[in-house]
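> Pasting the sequence and the predicted model now:
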Amino acid sequence: MRRVLILGGTAEARDLAARLADVPGLRVVSSLAGRVADPRLPAGEVRIGGFGGPAGLAAWLRDQRIDRVVDATHPFAERMSASAADASRLTGVPLLALRRPGWVEEDGDDWRRVPSLVAAVAALPDGARAFLTTGRRSIPMFAARTGVWFLARSVDPPEGPVPSNVRVLLSRGPYTLDGERALIREHRLDVLVTKDSGGALTRPKLTAARQARIPVVMIDRPPVPGGVETAGDAATAARWAQG
């Protein structure tokens, strides 16, 4: 019996779990961080919650006799990816990072690439009405930016009180182009702030921004930890997981 751990929470992780769920001689466990109140569950066995850092993950891999690990977390889950790389080195369990390709700028786009959330806050002009799609945890950082109004979209509500310059929109993708156009128009948004997450589920906001001729502050994704093999799609990762 080969044992595979999928560090999940993304559409690619669910795709991978579905591909491996019924493979004879394979036990697949998908692990979710538990940060979303009502997560979309993948096929097969699921565990929810953290491991307690690299040492805790390494101990779990040994205890469960895991043969391979696929890090299919969000491209911006930097801490979890680092823990997976450290645990792989501690245990010798092979690790693959499944990362969907980032978005590519098209004709008519006006992207301003920045390296971090802090740089994205600084890139916003005074008086802007910003469409913020960087996750609920980043909302307080942007809300502290005076002179800017935010429509902040997230799956779950932010913790604590919401400042007067922020309106929170609770919503889960996939999103439609018509819907994104309507948000830009109705809220008179003049800049989009997003992470370079890639994928099709949330790409319509980029098309809507291009059509509305508003700029996009695009936050570059962090690099995959050094020495970790990568795959760009679930089919490739499934072949790797099966050896």
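Looks like it came in fine. Numbering: from 1, shown residues only.

> C-alpha only now, for contacts and for neighbours.
OK.

> Tell me the buried residues in the helix or strand containing Val118?
Per DSSP states H and E: Val118 is located in helix 117-123. By 16 or more other Cα atoms under 10 Å, the buried positions in helix 117-123 come out as 117, 120-121.

> nearest to Thr236, of these?
Leu117 (31.3 Å; Cα to Cα).

> which residue ranges form the strands in the protein?
Counting by DSSP state E, the chain has strands at residues 2-7, 26-32, 45-48, 68-71, 95-98, 111-114, 129-133, 149-154, 166-170, 191-195, 216-219, 229-231.

> Turn those into JSON lines, including distance to Ile184 and mean neighbour count.
Shown next, in JSON lines, are the strands of the chain (distance: least, Cα to Cα, whole Å; neighbours: other Cα atoms under 10 Å):
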{"stretch": "strand 2-7", "distance to Ile184": "34", "mean neighbour count": "22"}
{"stretch": "strand 26-32", "distance to Ile184": "32", "mean neighbour count": "22"}
{"stretch": "strand 45-48", "distance to Ile184": "36", "mean neighbour count": "14"}
{"stretch": "strand 68-71", "distance to Ile184": "34", "mean neighbour count": "25"}
{"stretch": "strand 95-98", "distance to Ile184": "32", "mean neighbour count": "24"}
{"stretch": "strand 111-114", "distance to Ile184": "17", "mean neighbour count": "16"}
{"stretch": "strand 129-133", "distance to Ile184": "8", "mean neighbour count": "24"}
{"stretch": "strand 149-154", "distance to Ile184": "10", "mean neighbour count": "22"}
{"stretch": "strand 166-170", "distance to Ile184": "13", "mean neighbour count": "16"}
{"stretch": "strand 191-195", "distance to Ile184": "9", "mean neighbour count": "23"}
{"stretch": "strand 216-219", "distance to Ile184": "13", "mean neighbour count": "24"}
{"stretch": "strand 229-231", "distance to Ile184": "35", "mean neighbour count": "16"}
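
> next, the one to line up against it:
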Amino acid sequence: MEEVKLLGTWPSPFSYRVIWALKLKGVDYQYIEEDLSNKSDSLLQYNPVYKKIPVLVHGGKPISESTVILEYIEEVWPQHSLLPTDPYEKAHAKPGFPVSFLAAKKTSKSTASAFYSLFTATGEEQDKHLKEAKELLKIIEEQGLGKRKFFNGDSIGLTDIVFGWIAGWLNILTEVGGVKLLEPGSFPTLQAWIGNFKEHAVIKENLPDHDGMLAFYKRVREKMIASPIQ
């Protein structure tokens, strides 16, 4: 059996996407924690252009970019499929689809920017991103989830994994940023999905510690506000 390694960093949601997929598939792998302030020779060797995590190394061959890695995992380890059987549903459940779908529906900047700016921005700028984030969550709830338990139906699939950061990270980022996004009664279908996703045995056992993340992102926010990028 060819060796599987994952180069990642805590608490990156992109690393956790790959961890969840490998765990759901039952694939044995070696996890290597990277210090992005002092990148290892292995990371520079396996991802010499972008020098970013995550990187999956399978049989000595590296694959980078989390959505590409997810598709690779689904193809190489077809057991416990993370895609629907229906061809149309399968096309819409590919990991690249939710990203491109939301990009087409975006209100101003990139999808990631709309949410991340709740954490990094202040004042009127933050208010603008809060409105944009709510519009994007509405799209996810109404046109992505519909009435399903998971995006994939009754079981977790690749789209759920791609959006998993909403379940594990969004409340942390908004709490640190001092804004209210997922208030009680808002986005009921999405909030039900968050509960279902986080209570799944594999996900529950492989989520970063809440208090640790809170402390980490508070430090990051303080640093960014003290030294804003020009």
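It's in. Predicted, not measured: the structure shown is a model, and the values here were computed from it.

> Drop the TM-score for these two in here.
The TM-score (TM-score structural alignment, normalised by the length of structure 2) is 0.31; 117 aligned residues with a Cα RMSD of 5.5 Å.

> all helices for structure 2, in order.
For structure 2, helices defined by DSSP state H occupy the ranges 13-25, 41-46, 66-76, 87-93, 96-105, 111-120, 123-139, 158-162, 164-168, 170-177, 188-199, 201-204, 210-226.

> Could you say which one of those helices comes nearest to Val57 of structure 2?
Closest approach to Val57 of structure 2 among the helices of structure 2 (Cα to Cα): helix 41-46, 8.0 Å.

> elements contacting that closest one?
The contact analysis (3 or more Cα pairs under 8 Å, 6 or more residues apart in numbering; DSSP states H and E) places helix 41-46 of structure 2 against strand 55-58.

> Comparing the helices of structure 2, which stretch has the densest surroundings?
Of all these, helix 158-162 carries the top mean neighbour count, a mean of 25, counting by mean count of other Cα atoms under 10 Å.

> which residues does the residue nearest to Pro204 of structure 1 when sequence neighbours are not counted contact?
If the residues on either side of it in the chain are set aside, Pro204 of structure 1 comes closest to Leu177, at 4.9 Å by Cα to Cα, 6 or more residues apart in numbering. By Cα atoms under 8 Å, 6 or more residues apart in numbering, the residues touching Leu177 of structure 1 are 204-205, 207-208.

> Would you list the buried entries among these?
Of the members of the contacts of Leu177 of structure 1, the ones counted as buried by neighbours, 16+ other Cα under 10 Å, are 204-205, 207-208.

> still on that earlier bit, could the strands of structure 1 be laid out in JSON lines, adding distance to Ala84 of structure 1?
Converted to JSON lines, the strands of structure 1 look like this (distance: least, Cα to Cα, whole Å):
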{"stretch": "strand 2-7", "distance to Ala84 of structure 1": "9"}
{"stretch": "strand 26-32", "distance to Ala84 of structure 1": "12"}
{"stretch": "strand 45-48", "distance to Ala84 of structure 1": "16"}
{"stretch": "strand 68-71", "distance to Ala84 of structure 1": "7"}
{"stretch": "strand 95-98", "distance to Ala84 of structure 1": "8"}
{"stretch": "strand 111-114", "distance to Ala84 of structure 1": "26"}
{"stretch": "strand 129-133", "distance to Ala84 of structure 1": "26"}
{"stretch": "strand 149-154", "distance to Ala84 of structure 1": "26"}
{"stretch": "strand 166-170", "distance to Ala84 of structure 1": "30"}
{"stretch": "strand 191-195", "distance to Ala84 of structure 1": "22"}
{"stretch": "strand 216-219", "distance to Ala84 of structure 1": "23"}
{"stretch": "strand 229-231", "distance to Ala84 of structure 1": "12"}
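
> Quick one, which of these gets closest to Trp60 of structure 1.
The closest of the strands of structure 1 to Trp60 of structure 1 is strand 2-7. By Cα to Cα, the value is 10.3 Å.

> What is the closest one packed up against?
Here strand 2-7 of structure 1 touches helix 11-20, strand 26-32, strand 68-71, going by 3+ Cα pairs under 8 Å, 6+ apart.

> what about Met141 of structure 1, how many residues close to it?
When counting by other Cα atoms under 10 Å, one arrives at 11 neighbours for Met141 of structure 1.

> OK, contacts around it?
Met141 of structure 1 makes contacts with 118, 121, as judged by Cα under 8 Å, 6+ apart.

> any idea how far Leu170 of structure 2 is from Lys61 of structure 2?
Separation of Leu170 of structure 2 from Lys61 of structure 2 (Cα to Cα, to the nearest Å): 33 Å.

> whoops, I mixed them up, Gln45 of structure 2
Distance from Gln45 of structure 2 to Lys61 of structure 2, counting by Cα to Cα: 11 Å.

> try Glu135 of structure 2
Glu135 of structure 2 sits at a distance of 40 Å from Lys61 of structure 2 (criterion: Cα to Cα).

> Equivalent analysis for Thr67 of structure 2, please.
Look at Thr67 of structure 2 and Lys61 of structure 2: by Cα to Cα, they are 17 Å apart.

> What of Ala112 of structure 2?
To Lys61 of structure 2, Ala112 of structure 2 is 29 Å away according to Cα to Cα.

> Tally up the residues packed near the closest residue to Ala55 of structure 1 other than its chain neighbours, please.
Nearest non-adjacent residue to Ala55 of structure 1, counting by Cα to Cα, 6+ apart: Ala87, 6.5 Å away. Burial of Ala87 of structure 1 is recorded as 24 neighbouring residues (other Cα under 10 Å).

> Dump the buried residues of helix 117-123 of structure 1 into a markdown table; add distance to Met80 of structure 1 as well.
Compiled in a markdown table, these are given as follows (distance: Cα to Cα, whole Å):
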| residue | distance to Met80 of structure 1 |
| --- | --- |
| Leu117 | 18 |
| Ala120 | 23 |
| Val121 | 24 |
